[in-house]
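Peer 1: Provided below are the primary sequence and the corresponding predicted coordinates.
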Amino acid sequence: MIATREGSTPMGKLTTYRDKRAGLRAHAAALKSTAMTEAKLAAKETRKQAREAHRVELAEAKKRAKLEGKNADRKAKREEKRAEKQNKLDRKAAKRDRKAEKVHAKEERKTIKREAKILATGSSPRRSTPPAASTSTSWPRWSSTSSRAPSWARTTCNVG
């Protein structure tokens, strides 16, 4: 008897079983291949997303670095201006101190000269008294219509 695929002999059943197994194996291989392809595509997509995220992150880092650089430049400029102002104030203060020292030294020389003169003449220093106030002070009297009178005198009431 010849074994056929659809025969009823045990050999026919074996052949059918082998065929079924081969078909299943082929199907499994196809599924595995499809799964591998899908996995590869997913990995490829993940790598693409990671590259894009990295590119965005680098762009943001570059932008932050640029901004920080600008801020540092501004800060340095402010610091430089502050130092200039302080330097200018210090120069002014030094000039003021030199002037004050000059005046003080001049007065000191005057005092020494005066004391030397007094010692040389051998007399005591004169005490000067302020002159007595004069009682005959006459204030100018203007009429309110006088053209020579100051403006405040022309606008006020003429009392008199």
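Peer 2: Cool, got the structure.
Peer 1: hey, let's count contacts and neighbours off CA atoms from now on
Peer 2: Will do.
Peer 1: Pull the distance from the helix or strand hosting Lys63 to the chain's centre.
Peer 2: Per DSSP states H and E: Lys63 is located in helix 10-121. Mean-position distance between helix 10-121 and its chain equals 14 Å (Cα atoms, centre = their mean, to the nearest Å).
Peer 1: center of this protein, which residue is that?
Peer 2: Nearest to the mean C-alpha position of the chain, by Cα atoms, centre = their mean, lies Lys75 at 4.5 Å.
Peer 1: Mind listing what's buried along the next helix or strand after the helix holding Lys63?
Peer 2: As assigned by DSSP H and E, the chain's next helix or strand after helix 10-121 is helix 151-155. By neighbour count on 16 or more other Cα atoms under 10 Å, the buried set for helix 151-155 is 153-154.
Peer 1: If you count contacts, what does the helix holding Lys63 end up packed against?
Peer 2: Helix 10-121 is packed against no helix or strand, with contacts defined by 3 or more Cα pairs under 8 Å, 6 or more residues apart in numbering; DSSP states H and E.
Peer 1: could you measure the residue nearest to the centre of the chain against Gly69, distance?
Peer 2: As judged by Cα to Cα, to the nearest Å, Lys75 and Gly69 stand 10 Å apart.
Peer 1: Count the neighbours of Ile118 for me.
Peer 2: Residues near Ile118, counting by other Cα atoms under 10 Å, number 14.
Peer 1: The structure to be compared is supplied as follows:
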Amino acid sequence: MSVAGRMASHPANAPPPLASSRSPSINTVNMASNVPSDPISSLKVSSNNIAAGIGEALEALIEAASMSPMSTKPIFVEWEGRIMALGRKRMASMNGRNAFLYLKSKFGLLSSPRPLFLQVLFVGEAEGDYVEVDLDAWEELAPHIERLRIIS
């Protein structure tokens, strides 16, 4: 047997036992049974406010990523028989007042002396179920709009 072989087999030269080979303490076992199996849920219920916030943000990101493909379809806008398709992302990125000004500019209505209003048809509603829109809630409503109608 070589000198290196004898040194490796000597107990004093043996590597220390790995931490994973030790049995877990009672406290570790109890803590593991209280932790939710989903990592995001673990973060959300964390006593650390930053970790809980990250958990909520991750959950919102996953929910947004799983939205239906409807969120990428155009919004159809109608004015006196003329229909135009506008980008949903662009429309949703504006506040309600700016979106209405943008719509007026597209149809040449910026200097219109008549009062104008917006009516919307939401996804999944029947064709005749147009309702007037609250421009202050525009950002919230835009992802669910299928058609817009400008009326006077």
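Peer 2: Right, received. Where do you want to start? Model, not experiment: these values are computed from the prediction.
Peer 1: Please state their TM-score.
Peer 2: Scored against TM-score structural alignment, normalised by the length of the second structure, the superposed chains reach a TM-score of 0.23; 63 aligned residues with a Cα RMSD of 5.1 Å.
Peer 1: ok, then the element right after whichever helix in the second structure runs longest?
Peer 2: Using DSSP state H, we find that the single longest helix of the second structure is helix 49-65. The helix or strand immediately downstream of helix 49-65 of the second structure is strand 75-79, counting by DSSP H and E.
Peer 1: Helix or strand next in line after that following strand, which one?
Peer 2: Using DSSP H and E, the next helix or strand after strand 75-79 of the second structure towards the C-terminus is strand 82-86.
Peer 1: Tell me the helix or strand right after that following strand.
Peer 2: Of the helices and strands lying after strand 82-86 of the second structure in sequence (DSSP H and E), the nearest is helix 88-93.
Peer 1: what packs against that next one?
Peer 2: Counting contacts by 3+ Cα pairs under 8 Å, 6+ apart, helix 88-93 of the second structure is packed against helix 138-141.
Peer 1: Who are the packing partners of the helix it packs on?
Peer 2: Helix 138-141 of the second structure packs on helix 88-93, going by 3+ Cα pairs under 8 Å, 6+ apart.
Peer 1: Tell me which residues of the helix it packs on come out buried.
Peer 2: Neighbour counts using 16+ other Cα under 10 Å place 88, 91-92 of helix 88-93 of the second structure among the buried residues.
Peer 1: wait, Gly53 of the second structure sits on Ile40?
Peer 2: No. Between Gly53 of the second structure and Ile40 there is no contact under Cα atoms under 8 Å: 10.4 Å.
Peer 1: more crowded one of the two?
Peer 2: Using other Cα under 10 Å, the more surrounded residue of Gly53 of the second structure and Ile40 is Ile40, with 18 against 15.
Peer 1: which helices and strands sit right next to the helix or strand that one falls within?
Peer 2: For Ile40 of the second structure, the host element (DSSP H and E) is helix 39-44. Helices and strands touching helix 39-44 of the second structure, by 3+ Cα pairs under 8 Å, 6+ apart, are helix 49-65.
Peer 1: Report all helices and strands that the helix it packs on contacts.
Peer 2: Judged by 3+ Cα pairs under 8 Å, 6+ apart, helix 49-65 of the second structure is in contact with helix 39-44.
Peer 1: neighbouring contacts of the helix it packs on?
Peer 2: Helix 39-44 of the second structure is contacted from outside by 35-36, 51-56, 58-59, using Cα atoms under 8 Å, 6 or more residues apart in numbering.
Peer 1: Would you check how far apart Ala76 of the first structure and Gly12 of the first structure are?
Peer 2: According to Cα to Cα, Ala76 of the first structure and Gly12 of the first structure sit 94 Å apart.
Peer 1: out of these two, which sits in the busier spot?
Peer 2: More crowded of Ala76 of the first structure and Gly12, by other Cα under 10 Å: Gly12, with 16 against 12.
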